[in-house]
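> Need coordinates for the below:
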Amino acid sequence: MTEYGYVLACADHGPKALVEQARMAEDAGFTALWISDRFHPWTDAQGHSPFVWSVIGALSQVTSLPVQTAVTCPTVRVHPVVAAHAAATAAVQLEGRFRFGVGSGEALNEHVTGERWPPAAVRLEMLEEAVEVMRRLHTGERVTHYGRHYTVENARLYDLPEEPVPIDVSGFGPAAIELAARIGDGFVCVGPRGDAVRRFHHAGGGRQGAQAPTFTGLKAAYDTSRDEAVRTVHRRWPHLFLPGELGQVLPTPAHVEQAAGLVTEERVARSPIPCGPDPEAHVAALRGGAEAGFDRVFTSQLGSDVRGFFDFYRTEVLPRLA
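Below is the predicted model of the structure:
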């Protein structure tokens, strides 16, 4: 049976607000949490981007829900040794309720150290090596590694969870999905991508040779007015409607805003994102993720009324999905 979770959007909320949303999500009946890992927001209108690992530490003290990053890029801004250290500590704090979602990243967050932003094929190669390094570190062994992209010397993690941290790999295009099917403990995607789930399973369905769990994220914009919800999405999240690989290669929020200037309110209104107070629209979106074959479907509130969103989902949406 599909589970339904909530997305803690670090681009749109500060650290204290995210912790409070985690409490509200559990009270509303959501059964899991996603949290984004960013250095920049998508646009200045969003206006936030707290350090995800500090927030996860706080989450471990206020919620009993499982937490998954969606997703961390452990290849450029953060060395895989540091990423492995952070993930292990998070798993200890959450007492095994942590899954480490990883992906090949976006220039918007990763180029800030001045390193060259590689093409997609190289980023996937880097990700595969990074996952190998992190898994070795999560065994507790002392690791020395001289690879094509990373050097590790005499590194050992001392605080580890009882079980190795599951590393779930995100994928959107064919090459990334097939990499996830080869090296992932689970598969992370965005949208009701039944084609992606089928490709993942066809390519092996996870590194253990069995069908690993699959996760996807959707968007929603609750408001008492549909028109106001559409306006909020257009003002704060216009990048969702950019085509192709723009989201992976644009380097700053200003560049994203320039490209998103081509997105109209009419385009937002025509999108499958449920906007406004119609519970059936929100239910249909979540069911679409389940029918696509995902084991957990996460949604996030793009509208401005966060408390109203949780009340609405607790009383009108999640009971219809039970």
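> Going by C-alpha atoms from here, please, whenever you check contacts or count neighbours.
Noted.
> Regarding the closest residue to T31 other than its chain neighbours, what is its secondary structure?
Of all residues not flanking T31 in the chain, G5 sits nearest, at 5.4 Å (CA to CA, 6 or more residues apart in numbering). Here G5 is strand, with the state taken from DSSP: H, G, I helix; E, B strand; the rest coil.
> Contact partners for G5?
For G5, the set of contacting residues under the criterion of CA atoms under 8 Å, 6 or more residues apart in numbering consists of 30-34, 296-299.
> this one as well, want them side by side:
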Amino acid sequence: MTTRFGYTLMTEQSGPKDLVRHAVAAERARFDFEVASDHYFPWLAAQGHAPYAWSVLGAVAQATERVDLMTYVTCPTIRYHPAVVAQKAATLALLSDDRFTLGLGAGENLNEHVVGQGWPSVDARQDMLVEAIEIIRALHTGDLVTWEGDYFRVDSARIWDLPETPVGIGVAVGGEKAVQRFAPLSDHLVATEPSADLVSAWNGTDGAPTIGSGPARAVGQIPICWDPDRDAAVARAHEQFRWFAGGWSVNADLPTTAGFAGATQFVRPEDVADNIPCGPDLDAIVEAVKPFWEAGFTDVALVQVGDSSLDAFLAEAAEPLLEKLRAASS
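Here you go, the predicted model:
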């Protein structure tokens, strides 16, 4: 399967109008797909943004024509009820002419704590996600649904506007236990680490999604910080993306930007540069992305760090970088 390369609409670092403008430019630069983060808070105050991802995606669906779209990822359990997620996913699929995939995950405290419902244990969060997927699948049949589980109730709900092709669902997982649990419920794997074991476990899991949406895909994501000046790139990556060094076991539980600032206060610029390719060297970026397609990932979304750099990246670097990525991965 040919590797596809995507662009990340990072809602934590850009305002809503800029995100739509960048989406159009990314399509023009020939990215294959675009993913959008779904945050209520940025990771760090220096990023400075957190518009509502679903409004942005609705505008992007109208402003673009070709690129596939995806949430990367939405938590359908605390901030949103899964019945509402089912409705807005169906609507976005219609607005985009079936270009939309619903990416789901168990969420982060940073975004979910705002509704005052607490932050459950990881096991409870995964139990909630299972119920949420079951509810979304049921509602996407178009049937009238009344449903009761341990965490959610649905009372006589029906989605009135549905696409002819059911919305594909990808789920973010980070280990074998999660793979065994979610692969039978989902169409696609979502992960941020280039793990061949994760991909092979997902593809080898018994059971199949209740609703198919074509071949299963493995969708990864990697931050990069292109800039003509490497020192500027390293400084920007450290200022805005050092939270990335914590790993998801930490990132899922911290509740505020101040918490992330405190947790990463001793992360040095050189530490960030060791994990994120920084500067003008496109070949270095290709080498950083390479482990994903070697691990069997079919799709890789790039995160260009820093709103101030995005216009230049999309105008100057994106097309030659994509040429190099496609040549190297073919």
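> returning to what we had before: which of the contacts of G5 of the first structure has the most neighbours?
If you count neighbours using other CA atoms under 10 Å, the busiest of the contacts of G5 of the first structure is V297, which has 29 neighbours.
> Which helix or strand contains that one?
Element membership of V297 of the first structure [criterion: DSSP states H and E] is strand 296-301.
> before we move on, what about P291 of the second structure?
If you go by DSSP H and E, P291 of the second structure is part of helix 282-294.
> Show where that helix falls in the first structure, residue numbers please.
In the comparison with the first structure, helix 282-294 of the second structure aligns to the range 279-291 (TM-score structural alignment).
> Residue in the second structure paired with Y146 of the first structure?
The pairwise alignment with the second structure assigns Y146 of the first structure to E148, based on TM-score structural alignment.
> neighbours of the nearest residue to its match once chain neighbours are set aside, just the number please.
Closest residue to E148 of the second structure apart from its sequence neighbours, by CA to CA, 6+ apart: V154 at 6.4 Å. The tally of other residues near V154 of the second structure (other CA under 10 Å) stands at 17.
> Just say helix, strand or coil for V154 of the second structure.
strand.
> isn't it right next to L139, touching?
No - the pair V154 of the second structure / L139 is not scored as a contact, 9.9 Å apart, by CA atoms under 8 Å.
> hey, what's in contact with both of the two?
Contact criterion CA under 8 Å, 6+ apart; residues shared by V154 of the second structure and L139: 83, 145.
> A28 of the first structure and G5 of the first structure: what is the separation?
With distances defined as CA to CA, to the nearest Å, the gap from A28 of the first structure to G5 of the first structure amounts to 10 Å.
> how near is the closest residue to A290 of the first structure other than its chain neighbours to F294 of the first structure?
Computed as CA to CA, 6+ apart, the closest residue to A290 of the first structure that is not its neighbour in sequence is T2, at 6.0 Å. T2 of the first structure is 7 Å from F294 of the first structure, where distance means CA to CA.
> Please name the residues that touch D231 of the second structure.
The contact partners of D231 of the second structure, by CA under 8 Å, 6+ apart, come to G279.
> ditto for the one 10 residues further on
Taking CA under 8 Å, 6+ apart, we find F241 of the second structure in contact with 44, 272, 305.
> Over in the first structure, see which of the residues you listed survive.
Among the contacts of F241 of the second structure, the contacts conserved in the first structure (both residues aligned by TM-score structural alignment, their matches' CA atoms under 8 Å) are 44, 305.
> Is it possible to mark the buried ones in the contacts of F241 of the second structure?
By neighbour count, with 16 or more other CA atoms under 10 Å, those hold 44, 272, 305 as buried.
> Name the nearest residue to the last one, ignoring sequence neighbours.
Pointing back at V305 of the second structure there. The shortest distance from V305 of the second structure to any residue other than its chain neighbours is 5.1 Å, reached at C225 (CA to CA, 6+ apart).
> Give me the aligned partner of the one you found over in the first structure.
C225 of the second structure maps onto A221 in the first structure, with residues paired by TM-score structural alignment.
> Wait, its match touches G308, no?
No - at 10.7 Å, A221 of the first structure and G308 do not qualify as touching, with contact defined as CA under 8 Å.
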